[in-house]
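**Student:** model this:
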Amino acid sequence: MAKVAFLGLGVMGYPMAGHLQAAGHEVTVYNRTAAKAEKWAAEHGGGHAATPREAAAGAEIVFSCVGNDDDLREVCASENGALHGMAEGTLYVDHTTVSAKVTREMAAAAEERGVTFIDAPISGGQAGAENGQLSIMCGGPEAAYECAEAIMSVYAKICRRIGDTGAGQTTKMCNQIAIAGLVQGLSEALNFAEKAGLDGRAVVEVISQGAAGSWQMMNRYETMLDGKFDHGFAVDWMRKDLGICLATGDEIGASLPVTALVDQFYKDVQAMGGNRWDTSALIERLRKLSAS
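**Tutor:** Here you go, the predicted model:
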């Protein structure tokens, strides 16, 4: 069992930290909204701290799961950031989806203090975090990854080191690129079925058993048909992620025409007031277009 800190208690981080505490690790949490950290500690029995630096003091491994590049810089490397509370030889694991650029920046800052940095973005949504069934894609030194993997296993369905620093983030970009096209395709299929007067559930029951089947179809089609979009991974976050994908595509010369198009469709959803709807809300844009 290890003494760990967990920074960021959003819809993903809150249950992930809970899995660590339930597995017997000694967990101290930090959240920008202190009341949420206090609630977590009361619920799970761990500790909470006022700053990332205080949470990280004495920890063998620090995890973070925050919002974006600037949030990571704040909790990791600012004056009150975790790195200033960590001892030499400890490990920092970041689960945030951020740019590979900031990952390399934080890895360099960690190295200056004798801390090893692992980028470990996650996929699986709120349900995956709550059920301990996340897919974790990692980048960083192999020996450090092996140490982290044993602890991350409590909330992982699969955990894999893809390569050196930044490889985890680049793999997460592949994940988001694939999801964007899948959700748009599923939205078009379900909207088409509705406009054709078909029973959407009966349609999915048949086509999901063939080549069209996917995780998105099986886990989102019912709520998409019902117009319910409260699964946790918001459109605002997806646009942030797709922006990282598109910028990286420009840097490495990878063409992403479908991703660029779906990013604009998500912009339309934001204009509809759907900033906090989950990513399957693309179907609402099509319904609006069909009704006009």
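**Student:** contacts, neighbours, all on C-alpha from now
**Tutor:** Fine.
**Student:** Buried ones in stretch 2-17, by neighbour count?
**Tutor:** Within stretch 2-17, the residues scored as buried using 16 or more other CA atoms under 10 Å are 3-17.
**Student:** Also stretch 106-122?
**Tutor:** Result for stretch 106-122 [16+ other CA under 10 Å]: buried residues 106-110, 114-122.
**Student:** And for stretch 210-226?
**Tutor:** Applying a neighbour-count criterion of 16+ other CA under 10 Å, one finds Met217, Arg220, Tyr221, Met224, Leu225 buried in stretch 210-226.
**Student:** My guess is the last one contacts Asp199. True?
**Tutor:** It stands for Leu225. No: using CA atoms under 8 Å as the test, Leu225 is too far from Asp199 to be in contact (9.9 Å).
**Student:** For Gln21, list the residues it contacts.
**Tutor:** By CA atoms under 8 Å, 6 or more residues apart in numbering, Gln21 lies in contact with Val27, His44, Gly45, Gly46.
**Student:** Now do the SS call for Tyr92.
**Tutor:** Recorded secondary structure, Tyr92: strand (DSSP: H, G, I helix; E, B strand; the rest coil).
**Student:** What number of residues are in the vicinity of it?
**Tutor:** The local packing of Tyr92 (other CA atoms under 10 Å) involves 28 other residues.
**Student:** Could you report the separation of it from Gly249?
**Tutor:** Counting by CA to CA, to the nearest Å, the gap from Tyr92 to Gly249 is 27 Å.
**Student:** could you show me where the helices are in the stretch 151-292 of the chain, in order?
**Tutor:** Under the criterion DSSP state H, counting those that start in this stretch, helices of the stretch 151-292 of the chain are mapped to 167-195, 200-207, 215-226, 235-252, 257-271, 282-291.
**Student:** Mind telling me which residue is nearest the centre of the protein?
**Tutor:** Ile122 (4.7 Å; CA atoms, centre = their mean).
**Student:** tell me the contacts of that residue?
**Tutor:** Ile122 neighbours (CA under 8 Å, 6+ apart): His95, Thr96, Thr97, Leu134, Ser135, Ile136, Met137, Lys172.
**Student:** where's it relative to Met137, distance?
**Tutor:** 7 Å.
**Student:** now the other sequence, so there's something to compare against:
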Amino acid sequence: MEKTIGIIGLGRCGMPAVERFLEMGYQVYGHARRAEVITALERKGGIHTASPEEMARKVKTIIVMVLNDDQVFDVVIGSKGILQSAGHGHLVICMSTINRSNLQTIDSSCRKKSVDFVDCPFTGGPARVSNGTLTLITAAKPEVIEKVRPYLEVIGKVTNVGDLPGFGQAVKHCNQLMVCAIHAATMEVITLAEKTGVDPKQVCQVVGSGIGGSNYFELLSKAILDDGNSPGGMGQLWKDINLVINTSREKNLPLLIANATAHYFDMAVSQGLANEDSARIMQVMRRMVES
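**Tutor:** Below you'll find the predicted structure:
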């Protein structure tokens, strides 16, 4: 197997992925637009390419880790996208969380160029990229999964959920409903504790150690109470919960918790918190309580 990989999208998880592949002896090509990110890539030992099209001329297997649907369309099928130079023998692994039908459109475009495409959203933040313990939710033909498995196992464990791209996104959207709802519930738990005169840290310790606890609740409650960092970004989760809302409307589903959770994230973004850590969603609740 050729130990060369391309990574497009060098953000919260993309840059740790670069570091992980370099650590495991890979030659890593990266693409970014911001000068400081390009500099960081090259300092770590990665090779920058001017466009996704150029990257596909240099490497056969490319991971896409950009933020949203428009960015995935741009880097894969855009005027300087991967498909401008890719063909038979290329592998595109989409690790972004996007709209399911949009992903299927991109898959169709890849198939027309004989490019193998893997739907591969993931769970786990930057720390789990760095230590290779992501949960990778894959959907593609079995023979394609086996081609990409050695690359994916550098950064995590593969859980295949279907033979057709799109099923990975469906599973990830379910996961993100839970993740985002934990944000809403956690800040309400902390607020209830504060306003009833009990220690919110102690309450979170009790909840976290009991049947209602989870690893994510423990991480998030600590990040809120200590003004620290959580595994997620506000803008990313706002995008994800709205993917859930869009699906619920398409399927006519009464997802009341999802809608309430989306309202919190909508308020956070409207208050200028889109680029903040997701733990800062607590500011939304504090403003409501104080008003």
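**Student:** Can you tell me which of the contacts of Ile122 of the first structure end up in helices?
**Tutor:** If you go by DSSP state H, the contacts of Ile122 of the first structure have Lys172 in helices.
**Student:** Quickly compare the helices of the stretch 151-292 of the first structure and say which is most buried.
**Tutor:** helix 167-195 (a mean of 20; mean count of other CA atoms under 10 Å).
**Student:** tell me which element the spatially closest residue to Ile47 of the second structure that is not a sequence neighbour falls in.
**Tutor:** Nearest residue to Ile47 of the second structure, sequence neighbours excluded (CA to CA, 6 or more residues apart in numbering): Tyr29, at 4.7 Å. Per DSSP states H and E, Tyr29 of the second structure falls inside strand 27-31.
**Student:** What of Ile106 of the second structure?
**Tutor:** helix 100-112.
**Student:** Which of the contacts of Gln21 of the first structure are retained in the second structure?
**Tutor:** Contacts conserved in the second structure for the contacts of Gln21 of the first structure, using both residues aligned by TM-score structural alignment, their matches' CA atoms under 8 Å: Val27, Gly45, Gly46.
**Student:** Buried subset of those, written for PyMOL?
**Tutor:** Entered in PyMOL, the line below selects the buried ones among those, by 16+ other CA under 10 Å:
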select buried, resi 27+46
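**Student:** Include distance to Gly210 of the first structure when you put the kept ones among the contacts of Gln21 of the first structure into CSV, please.
**Tutor:** Formatted as CSV, those follow (distance: CA to CA, whole Å):
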residue, distance to Gly210 of the first structure
Val27, 44
Gly45, 46
Gly46, 46
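**Student:** Which one of the kept ones among the contacts of Gln21 of the first structure is nearest to Arg73 of the first structure?
**Tutor:** Distance to Arg73 of the first structure, by CA to CA, is smallest for Val27 among those, at 21.7 Å.
**Student:** Return the residues in contact with that closest one.
**Tutor:** Going by CA under 8 Å, 6+ apart, Val27 of the first structure touches Lys3, Val4, Ala5, Phe6, Ala17, Leu20, Gln21, Gly46, Gly47.
**Student:** now those as TSV including distance to Arg160 of the first structure?
**Tutor:** Shown next, in TSV, are the contacts of Val27 of the first structure (distance: CA to CA, whole Å):
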residue	distance to Arg160 of the first structure
Lys3	23
Val4	21
Ala5	22
Phe6	20
Ala17	20
Leu20	19
Gln21	22
Gly46	28
Gly47	29
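**Student:** Could you see which of those residues carry over to the second structure?
**Tutor:** Under both residues aligned by TM-score structural alignment, their matches' CA under 8 Å, what those keep in the second structure comes to Lys3, Val4, Ala5, Phe6, Ala17, Leu20, Gln21, Gly46, Gly47.
**Student:** Restricted to strands, list the residues you listed.
**Tutor:** Cross-referencing these against strands under DSSP state E gives Lys3, Val4, Ala5, Phe6, Gly47.
**Student:** And Phe192 of the first structure, how close does it get to Gly185 of the first structure?
**Tutor:** Taking CA to CA, one finds Phe192 of the first structure at 10 Å from Gly185 of the first structure.
**Student:** no wait, Leu134 of the first structure
**Tutor:** Leu134 of the first structure is 24 Å from Gly185 of the first structure, by CA to CA.
**Student:** can you check Ala211 of the first structure too?
**Tutor:** 13 Å.
**Student:** just Gly24 of the first structure next, same as before
**Tutor:** 43 Å.
**Student:** for Gly85 of the first structure, same thing?
**Tutor:** 47 Å.
**Student:** ditto for Gly46 of the first structure
**Tutor:** 43 Å.
**Student:** mind checking how far stretch 42-54 of the first structure is from the chain centre?
**Tutor:** Mean-position distance between stretch 42-54 of the first structure and its chain equals 22 Å (CA atoms, centre = their mean, to the nearest Å).
**Student:** Contacts only, for Gln84 of the second structure.
**Tutor:** Going by CA under 8 Å, 6+ apart, Gln84 of the second structure touches Glu53, Ile77, Gly78.
**Student:** Which secondary structure state does the first one sit in?
**Tutor:** When you say that, I think you mean Glu53 of the second structure. Glu53 of the second structure - assigned by three-state DSSP - is helix.
**Student:** Show me which residues of stretch 80-98 of the first structure are buried.
**Tutor:** 80-87, 90-98.
**Student:** what about the nearest residue to Ala50 of the second structure once chain neighbours are set aside, neighbour count?
**Tutor:** Using CA to CA, 6+ apart and skipping residues adjacent in sequence, the residue nearest Ala50 of the second structure is His31, 6.6 Å away. Residues near His31 of the second structure, counting by other CA under 10 Å, number 24.
**Student:** can you check the one 3 residues further on too?
**Tutor:** Arg34 of the second structure sits with 9 neighbouring residues when counted by other CA under 10 Å.
**Student:** Looking at the first structure, which strand is longest?
**Tutor:** strand 156-163.
**Student:** If you count contacts, what does that strand end up packed against?
**Tutor:** strand 134-139, helix 142-152, helix 167-195 (3 or more CA pairs under 8 Å, 6 or more residues apart in numbering; DSSP states H and E).
**Student:** Could you rerun that using 10 Å?
**Tutor:** strand 122-123, helix 125-131, strand 134-139, helix 142-152, helix 167-195 (3 or more CA pairs under 10 Å, 6 or more residues apart in numbering; DSSP states H and E).
**Student:** To what extent does the third one diverge from the second structure after superposition?
**Tutor:** If you overlay the two and look at strand 134-139 of the first structure, the average distance to its match in the second structure is 1.4 Å (mean CA distance after the TM-score superposition for the first structure).
**Student:** Could you do the shortest one as well?
**Tutor:** Following superposition, strand 122-123 of the first structure is found to deviate from the second structure by 1.7 Å on average (mean CA distance after the TM-score superposition for the first structure).
**Student:** Kind regards, and thank you for your time.
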